[in-house]
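# here you go, sequence then predicted model.
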Amino acid sequence: MPSLENVEVDFITPRHLAGGGDPAWITVPLHRACGWSHGDDPLMPRVLLSSPDQKALLRLEPDPDDQWWTLQYAAEPAWYASFGARTPVELIAAFTDAFTDPAPAADAPCDPYGALRQVGWTPDGDNGLASPDKTVHVERLGTPADPGAWFVTVTLGTHQKVWQARFGAHTPPYLVAAFTAALADPTPIHRIDSGRSLPTLDPDVVTRQFVEIPVVYVAGALEGRVRSLAARHTGAPPVPPALRQPPPRHDRSR
């Protein structure tokens, strides 16, 4: 059992099956580090965040029949991105971090398939790729002359859809590439009390490594993320990311 000073953290791979996670990982940095404003309607189970220029609106709204996260961009050309409830917040954050970066790198990858091919994804259909374990499929609808929306779909078995991400046809490619790069990243995602949130506990599908971590370290991860994103606007050195890899001791796998 963990001590009062420690908490048991579950490091999970593959990351696309880690469950949704804490929405604050996205909403708090957008508000505190990127200047997005939010409304206050405590009677509604939703979050609305608007970008400083009022061109982008992020909506988080529980909907058992549709996407839970939707980001709409109203400038020309307009586009949208949406994510299912079980989309790991770390993957969504890769997208929102790239979108809010005040000075995106000139050499940022723009091929959404690039990072996937580098880790062994294979062709799937006319214009798609499938993960090595066949649980994730990424495809773009349309034709080369008239490309359409992007779809990232995670499934278990034949018909059990776990989550889906959708990107409108005019979504900037570098933003979709930021999402797929996070999807391809082999780094485990950490969760606390993950047994209730994982889409499957099958050890043949997911690997779980339990590690005792100091509570103060876990609690500081979000604060460190906020400082790191805020530093992009001030030119201060970025804060190293926390909890990206499990420590090499006091661990056990399941």
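That came in fine, so what should we check first? Residues are numbered from 1 along each chain as shown.
# okay, CA-based contacts and neighbour counts for the rest of this
Noted.
# how about the strands in the chain?
For the chain, the strands defined by DSSP state E cover 6-13, 37-38, 47-50, 56-60, 69-73, 79-83, 122-123, 128-130, 136-142, 147-156, 160-167, 189-191, 207-214, 251-253.
# can you list those in CSV and add mean neighbour count?
Shown next, in CSV, are those (neighbours: other C-alpha atoms under 10 Å):
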stretch, mean neighbour count
strand 6-13, 22
strand 37-38, 16
strand 47-50, 19
strand 56-60, 20
strand 69-73, 20
strand 79-83, 21
strand 122-123, 15
strand 128-130, 21
strand 136-142, 20
strand 147-156, 18
strand 160-167, 19
strand 189-191, 25
strand 207-214, 20
strand 251-253, 13
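# out of those, nearest to residue 230?
Closest approach to residue 230 among the strands of the chain (C-alpha to C-alpha): strand 37-38, 15.2 Å.
# re the thing from before, now the strands of the chain in JSON lines, please, with extra columns for distance to residue 23.
Output for these, formatted as JSON lines (distance: least, C-alpha to C-alpha, whole Å):
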{"stretch": "strand 6-13", "distance to residue 23": "18"}
{"stretch": "strand 37-38", "distance to residue 23": "14"}
{"stretch": "strand 47-50", "distance to residue 23": "10"}
{"stretch": "strand 56-60", "distance to residue 23": "9"}
{"stretch": "strand 69-73", "distance to residue 23": "10"}
{"stretch": "strand 79-83", "distance to residue 23": "12"}
{"stretch": "strand 122-123", "distance to residue 23": "31"}
{"stretch": "strand 128-130", "distance to residue 23": "27"}
{"stretch": "strand 136-142", "distance to residue 23": "22"}
{"stretch": "strand 147-156", "distance to residue 23": "19"}
{"stretch": "strand 160-167", "distance to residue 23": "15"}
{"stretch": "strand 189-191", "distance to residue 23": "13"}
{"stretch": "strand 207-214", "distance to residue 23": "21"}
{"stretch": "strand 251-253", "distance to residue 23": "26"}
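# one more structure, for comparison:
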Amino acid sequence: MKKTWTGWGPTADQPEQHYLIEPRHLAGGGDIRYVTEYLRASGWTDRSYKGGQPVVFDSPDRTVRIGYDPHAMPGGWTVSGQATGEHQPAWHATLTTAVPVEVVAGLTDALTKPRSAHAPNPWAPLEEHGWETERGQHFTAVSPDRNAWLQYHQNEAGKAHWWAGARTEHGRAWDAVFTPTTPMHLIETFSAALADPQPVMRPRGHVPTSKWIRTTSVSVRPSELGAWQQARITAARAATWARHSWASTRPRIRKPASGARPDAAVGGARARR
């Protein structure tokens, strides 16, 4: 029997002070369960060490591993994909601890879903939300506040990588680096989450100290937080169930016997009506 997610607030359902923070790229890391509980609900295997650190999740087909270790150097998220087929070599991504979990989820949520049929364009979500693109040695998109970026970085040796980051008045806030072999649709879903203008919520005591963020104080009950998280988990479970259900019930096309016309089986079926 699956347990219902109850959130991570105290048992007494009293309103607590939280803050809506914008821009989201300066909101700080947030609670990693936003990412990990979605993976669990999507059928990923939890292989985390005793005590829960470091966190390790494997995809159902064991081709992708997601880890989180705040004590490593530099610490944060690692996402590694094995080579699959002739057209997808192995790939790797690292995201430091202060990358907002809502942005991390832009990458990790996409790994639990079928790939879209449309041709991916990582720059499109950024341009849609007012990010400026700069063409030079490196192709770069910069946020409207000039404090976050996504760059396709090419050095003199001919090597390349994707690099995203953000800064505050105190210096670099976080970095995310993707190998050039990272599937392009994952860079796009990451950039869409990064450019999303919607604020993100953080509890009191977890708001970064920066004059470059805007905060709105809100009172939220733990039951409301739990309900929001449960809705996200329920959506993941429903999508996973739907995929498995379709895979197990889709009709199988029987190949015609050797030498038979392709329409022979169809014609025979019509004759028997």
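Looks like it came in fine. This one's a predicted model, so the numbers in the text were calculated from it and none came from an experiment.
# so what's the residue count around residue 173 of structure 1?
A total of 16 residues lie near residue 173 of structure 1 under the criterion other C-alpha atoms under 10 Å.
# give me the aligned partner of it over in structure 2.
By TM-score structural alignment, residue 173 of structure 1 lines up with residue 184 in structure 2.
# any idea how far residue 137 of structure 1 is from residue 112 of structure 1?
13 Å (C-alpha to C-alpha, to the nearest Å).
# give me the common contacts of the two.
With contacts taken as C-alpha atoms under 8 Å, 6 or more residues apart in numbering, not a single residue reaches both residue 137 of structure 1 and residue 112.
# in structure 1, which helix has the most residues?
Looking across structure 1 with DSSP state H, the single longest helix is helix 215-234.
# which bit of structure 2 covers that helix?
With TM-score structural alignment as the criterion, helix 215-234 of structure 1 aligns to 222-241.
# run a quick neighbour tally on residue 12 of structure 2.
When neighbours are counted by other C-alpha under 10 Å, residue 12 of structure 2 registers 9.
# now the residue nearest to it when sequence neighbours are not counted: how far from residue 20 of structure 2?
Residue nearest to residue 12 of structure 2 in three dimensions, not counting chain neighbours: residue 222, with 7.9 Å by C-alpha to C-alpha, 6 or more residues apart in numbering. Residue 222 of structure 2 sits 16 Å away from residue 20 of structure 2, going by C-alpha to C-alpha.
# and residue 46 of structure 1, what pairs with it in structure 2?
Using TM-score structural alignment, the equivalent of residue 46 of structure 1 in structure 2 is residue 54.
# tell me roughly how far the longest helix of structure 1 lies from structure 2 on average.
Helix 215-234 of structure 1: mean distance to aligned residues in structure 2 after superposition is 1.4 Å, counting by mean C-alpha distance after the TM-score superposition for structure 1.
# name the helices or strands packed onto that helix?
helix 24-32 (3 or more C-alpha pairs under 8 Å, 6 or more residues apart in numbering; DSSP states H and E).
# which parts of the helix it packs on are buried?
For helix 24-32 of structure 1, a neighbour-count test (16 or more other C-alpha atoms under 10 Å) marks 25, 26, 27, 28, 29, 30, 31 as buried.
# ok, now which ones touch the nearest residue to the last one once chain neighbours are set aside?
Closest residue to residue 31 of structure 1 in three dimensions, ignoring its sequence neighbours and counting by C-alpha to C-alpha, 6+ apart: residue 37, at 6.0 Å. In this structure, residue 37 of structure 1 makes contact with 31, 49, 50, 51, 52, judged by C-alpha under 8 Å, 6+ apart.
# mind checking how far the residue opposite residue 37 of structure 1 in structure 2 once aligned is from residue 233 of structure 2?
Alignment note (TM-score structural alignment): residue 37 of structure 1 maps to residue 45 of structure 2. Per C-alpha to C-alpha, residue 45 of structure 2 is found 15 Å from residue 233 of structure 2.
# same check, this time on residue 58 of structure 2
Look at residue 58 of structure 2 and residue 233 of structure 2: by C-alpha to C-alpha, they are 18 Å apart.
# what do you get for residue 142 of structure 2?
According to C-alpha to C-alpha, residue 142 of structure 2 and residue 233 of structure 2 sit 32 Å apart.
# and what of residue 266 of structure 2?
Taking C-alpha to C-alpha as the measure, residue 266 of structure 2 falls 44 Å from residue 233 of structure 2.
# these two: which is more packed in?
More crowded of residue 266 of structure 2 and residue 233, by other C-alpha under 10 Å: residue 233, with 21 against 11.
# so what's the more buried one up against?
Counted by C-alpha under 8 Å, 6+ apart, residue 233 of structure 2 has contacts 37, 38, 41.
# of the residues you listed, which ones are shared with structure 1?
Contacts conserved in structure 1 for these, using both residues aligned by TM-score structural alignment, their matches' C-alpha atoms under 8 Å: 37, 38, 41.
# and the first one? What does it align with in structure 1?
Looking back up the chat, that one is residue 37 of structure 2. Per TM-score structural alignment, residue 37 of structure 2 is aligned with residue 28.
# could you find the closest non-adjacent residue to its match?
Leaving aside its chain neighbours, residue 28 of structure 1 sits nearest to residue 226 (7.5 Å; criterion: C-alpha to C-alpha, 6+ apart).
# please apply the same query to residue 196 of structure 2.
residue 129 (7.4 Å).
# that neighbour -> structure 1?
Checking TM-score structural alignment: residue 129 of structure 2 goes with residue 119.
# isn't that match up against residue 184?
Yes: counting by C-alpha atoms under 8 Å, residue 119 of structure 1 touches residue 184, with 6.8 Å between them.
# of those two, which one has the most company?
Of the pair residue 119 of structure 1 and residue 184, residue 184 is the one with more neighbours under other C-alpha under 10 Å, namely 23 against 13.
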